[in-house]
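Enquirer: Can you look at this prediction? I've put the sequence above it.
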Amino acid sequence: MTGTVLITGASAGFGQASARRFAAAGWRVVGTGRRAERLQELKAELGDDFYPAVFDITDETAMDAALRSLPADFSKIDVLVNNAGLALGTEPAQASDLAAWKTMIATNVTGLAAITHKLLPGLIERRGSIVNLASIAANWPYPGGNVYGGTKAFVQQFTRGLRADLHGTGVRVTSIEPGLCESEFTMVRTGGNREAYDALYSGADALQPEDIAATIFWVATLPPHMNVNQLEVMPVSQSWGPFRVHREP
């Protein structure tokens, strides 16, 4: 099975690894992202089966222009991988930056919903697939997760709603919910704090972007009658802790 996949946020992390995985299997890949130079580097690596579509997922006008200008060979999208997203800050809600909250919502919620809406007619026509990247933060709250966790809970519930609405169309929709995964994501979240990055991943044997890419590819290439509704993935080293109890002195 091959076709055309559009992967948002393809300039790094899960998206970049997914572009490589699909291209290696003979798929045409449209990779979106804000950083043109990174997408051009990926095109130089992957060749003519990769098309860089440079736009910010929060800029609907730029999104429309990029989708309209896709070359004919890349315009019929069979699989949409909604990967673009970010977390900003690790502070508790009462110490968080409202601008960071708004950026997470614009990227993780509004941008994801917008590109999905625009590609739905073609995905229905081709009985395609949508793979949404949520997070274990959609299910399990943690200190500092506040708005990021809320956006990923949206992605999870939006996936379920799409499944319900697309009943009978043949379109498959999946929410993939990774746990601890070592990627540039954490450098962005901590504002480039390498010490915090190293402390988080040291000795953890965390998931790697290639692990998530393999999972996305597996879900997207299952037999057409199979749908994985929701898939939570953690490294073996990660599990659940006890509930915290605050005690008055």
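Expert: Done, it's in. Numbers count the residues shown, from 1 in each chain.
Enquirer: CA only for contacts and neighbour counts going forward, please
Expert: Will do.
Enquirer: Surely Val79 is in contact with Thr8?
Expert: No. Counting by Cα atoms under 8 Å, Val79 stays clear of Thr8, with 11.3 Å between them.
Enquirer: okay, the two: which has more neighbours?
Expert: Thr8 (28 against 25; other Cα atoms under 10 Å).
Enquirer: Could you report the distance from Arg163 to Ala100?
Expert: 30 Å (Cα to Cα, to the nearest Å).
Enquirer: And these two? Which one has more around it.
Expert: Higher neighbour count among Arg163 and Ala100: Arg163, with 20 against 16, using other Cα under 10 Å.
Enquirer: And the contacts of the helix or strand in which the more buried one is found?
Expert: Element membership for Arg163 (DSSP states H and E) is helix 146-165. With Cα atoms under 8 Å, 6 or more residues apart in numbering as the test, helix 146-165 has contacts from 86-88, 92-93, 101, 104-105, 108-109, 132-135, 137-139, 141, 172-175, 229-230.
Enquirer: what sits against the closest residue to Ala204 other than its chain neighbours?
Expert: Closest residue to Ala204 apart from its sequence neighbours, by Cα to Cα, 6 or more residues apart in numbering: Ser237 at 6.1 Å. Ser237 makes contacts with 204-206, as judged by Cα under 8 Å, 6+ apart.
Enquirer: Leu98 and Leu88: what is the separation?
Expert: Relative to Leu88, Leu98 is positioned 11 Å away (Cα to Cα).
Enquirer: out of the two, which sits in the busier spot?
Expert: Leu88 (23 against 12).
Enquirer: So the more buried one sits against Val188, correct?
Expert: Yes. Contact criterion Cα under 8 Å: Leu88 and Val188 qualify, at 6.8 Å.
Enquirer: Now stretch 163-181: buried residues?
Expert: Residues of stretch 163-181 classed as buried by neighbour count (16 or more other Cα atoms under 10 Å): 163, 170-181.
Enquirer: Just those residues: which are in helices?
Expert: With DSSP state H as the criterion, helices contain Arg163 from among the buried residues of stretch 163-181.
Enquirer: Filter the buried residues of stretch 163-181 down to the ones in strands?
Expert: 172-178 (DSSP state E).
Enquirer: export those residues to TSV and tack on distance to Gln157?
Expert: What follows is those, written out as TSV (distance: Cα to Cα, whole Å):
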residue	distance to Gln157
Arg172	15
Val173	11
Thr174	11
Ser175	9
Ile176	12
Glu177	12
Pro178	16
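Enquirer: One more to weigh against that first structure:
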Amino acid sequence: MTRTALVTGASSGIGAATARALAGDGFTVVCAARRADRIEALAQEIGGTAVVCDVTDAASVQALAEGLGSLDVLVNNAGGAFDAASVETADPETWARMYDVNVLGVLRVTQALLPALRADGGGLVVNIGSTAGRVAYEGGGGYTAAKHGLKVVTQTLRLEHVAEPLRFTEVAPGMVATEEFGLVRFGGDQDKRDKTYEGVAEPLVADDIAEVVRWVASLPSHVDIDEVVVRPRAQAAQHKVHREG
């Protein structure tokens, strides 16, 4: 039987790697993101489908849902950090943007796609969180607050749908060396982005997180993985937590 997965934020980084990993495991993958050229190229590469979608726009998410029949796996990957400001100096609008994409975006997409996940008798939702959803660090108040929120949303979904054959997993990476995440956070400053990885000889890469998602999606439906926290070996649990992604 054909299995279908949908990955948001599939235009780069963890999202693109996850789409490739799931396609390699036999899924037909819907690649959803804002940048049409990138997801169209990715969909052609993996034999999937590209759908332009902005998770912060309700109409865009609704259009995404209307184009689906049934769905086996939803990967809520779209997210990001947009500043490194202290609480005292932070722009509330920037914090609102981070909450919108990291939490409300997951809310919109999950609400819209639950009927498709139920269509074949149950499905899996994987939310890409962060170890920032487990710690606090200077300059990260807005992002860590959003990722803490995502963690609680995932936990709540699991409780609210425990009577249904639906599974909800959070994959929480630590330091992952993706080019765009740091550049967006630091306003395009390459030096600040590169300094993020100082002291860790071998950070994770997007393919490492994609493999975790692929593994979770490969398990039988009675197996629920609540959460997976994954860090590079060199990043001890308390080692410069402000660097965690």
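Expert: Done, it's in. Bear in mind the structure is a predicted one, so any value in this text is a computation, not a measurement.
Enquirer: Aligned to Ala65 of structure 2, what sits in structure 1?
Expert: Matched by TM-score structural alignment, Ala65 of structure 2 corresponds to Leu67 in structure 1.
Enquirer: which SSE is its match in?
Expert: Per DSSP H and E, Leu67 of structure 1 falls inside helix 60-68.
Enquirer: which other residues reach that helix?
Expert: Identification of contacts with helix 60-68 of structure 1 by Cα under 8 Å, 6+ apart yields 53-57, 75, 111, 114-115.
Enquirer: Which of the residues you listed are buried, as a ChimeraX select command?
Expert: With 16+ other Cα under 10 Å as the burial test, the buried ones among these are selected in ChimeraX as follows:
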select :53,54,55,56,57,75,111,114,115
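Enquirer: nearest to Gly128 of structure 1, of the contacts of helix 60-68 of structure 1?
Expert: For the contacts of helix 60-68 of structure 1, the residue nearest Gly128 of structure 1 by Cα to Cα is Ser75; the value is 13.4 Å.
Enquirer: Please name the residues that touch the closest one.
Expert: Leu67.
Enquirer: could you measure it against Val5 of structure 1, distance?
Expert: In this view, Ser75 of structure 1 and Val5 of structure 1 are 10 Å apart by Cα to Cα.
Enquirer: And Ser96 of structure 1, what's its match in structure 2?
Expert: Using TM-score structural alignment, Ser96 of structure 1 lines up with Ala90 in structure 2.
Enquirer: Val216 of structure 2 versus its match, what's the distance?
Expert: 36 Å.
Enquirer: The nearest residue to Asp25 of structure 2 once chain neighbours are set aside: neighbour count?
Expert: Ranked by Cα to Cα, 6+ apart and with sequence neighbours excluded, the top spatial neighbour of Asp25 of structure 2 is Arg214, at 7.5 Å. Counted with other Cα under 10 Å, the neighbours of Arg214 of structure 2 add up to 18.
Enquirer: check contacts around Arg214 of structure 2.
Expert: With contact set as Cα under 8 Å, 6+ apart, Arg214 of structure 2 has these partners: 18, 21-22, 25.
Enquirer: Among the contacts of helix 146-165 of structure 1, which ones are in helices?
Expert: Short answer: the contacts of helix 146-165 of structure 1 in helices (DSSP H) are 101, 104-105.
Enquirer: still on that earlier bit, compare neighbour counts for Ala90 and Val216 of structure 2 and give me the winner.
Expert: Val216 (20 against 16).
Enquirer: Distance-wise, check the residue nearest the centre of structure 2 relative to Glu170 of structure 2.
Expert: Using Cα atoms, centre = their mean, the residue of structure 2 that lies closest to the mean C-alpha position is Asn77, 2.1 Å off. Separation of Asn77 of structure 2 from Glu170 of structure 2 (Cα to Cα) stands at 10 Å.
Enquirer: hey, what's in contact with both of the two?
Expert: In contact with both Asn77 of structure 2 and Glu170: 127-128, using Cα under 8 Å, 6+ apart.
Enquirer: how far away is the aligned partner of Trp218 of structure 1 in structure 2 from Ile225 of structure 2?
Expert: Using TM-score structural alignment, the partner of Trp218 of structure 1 in structure 2 is Trp215. Counting by Cα to Cα, the separation of Trp215 of structure 2 from Ile225 of structure 2 is 10 Å.
Enquirer: Would you mind giving the secondary structure of Met226 of structure 1?
Expert: Secondary structure for Met226 of structure 1, judged by DSSP: H, G, I helix; E, B strand; the rest coil, is coil.
Enquirer: Number of residues surrounding it?
Expert: Met226 of structure 1 has 12 neighbouring residues, counting by other Cα under 10 Å.
Enquirer: show me where structure 2 has strands.
Expert: Using DSSP E, strands in structure 2 cover 3-8, 27-33, 49-52, 73-76, 123-128, 166-173, 227-230.
Enquirer: Any chance of CSV for the ones you listed, columns distance to Thr144 of structure 2?
Expert: Listed next are those as CSV, based on distance: least, Cα to Cα, whole Å:
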stretch, distance to Thr144 of structure 2
strand 3-8, 20
strand 27-33, 23
strand 49-52, 27
strand 73-76, 17
strand 123-128, 13
strand 166-173, 12
strand 227-230, 15
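Enquirer: among these, which is nearest Leu113 of structure 2?
Expert: So among the strands of structure 2, strand 73-76 is nearest, using Cα to Cα, at 8.1 Å.
Enquirer: how big is the offset of the closest one relative to structure 1?
Expert: With mean Cα distance after the TM-score superposition for structure 1, strand 73-76 of structure 2 departs from structure 1 by a mean of 0.5 Å once superposed.
Enquirer: What helices and strands are in contact with that strand?
Expert: Packing contacts for strand 73-76 of structure 2, counted by 3 or more Cα pairs under 8 Å, 6 or more residues apart in numbering; DSSP states H and E, involve strand 3-8, helix 105-118, strand 123-128.
Enquirer: if you set the cut-off to 10 Å instead, what comes out?
Expert: strand 3-8, helix 13-24, strand 27-33, helix 105-118, strand 123-128, strand 166-173, helix 206-218 (3 or more Cα pairs under 10 Å, 6 or more residues apart in numbering; DSSP states H and E).
Enquirer: if we can go back for a sec, give the residues shared as contacts by Leu98 and Leu88 of structure 1.
Expert: Shared contacts of Leu98 of structure 1 and Leu88, defined by Cα atoms under 10 Å, 6 or more residues apart in numbering, are found at 104, 147.
Enquirer: Neighbours of Arg97 of structure 2, how many?
Expert: Other residues close to Arg97 of structure 2 by other Cα under 10 Å number 20.
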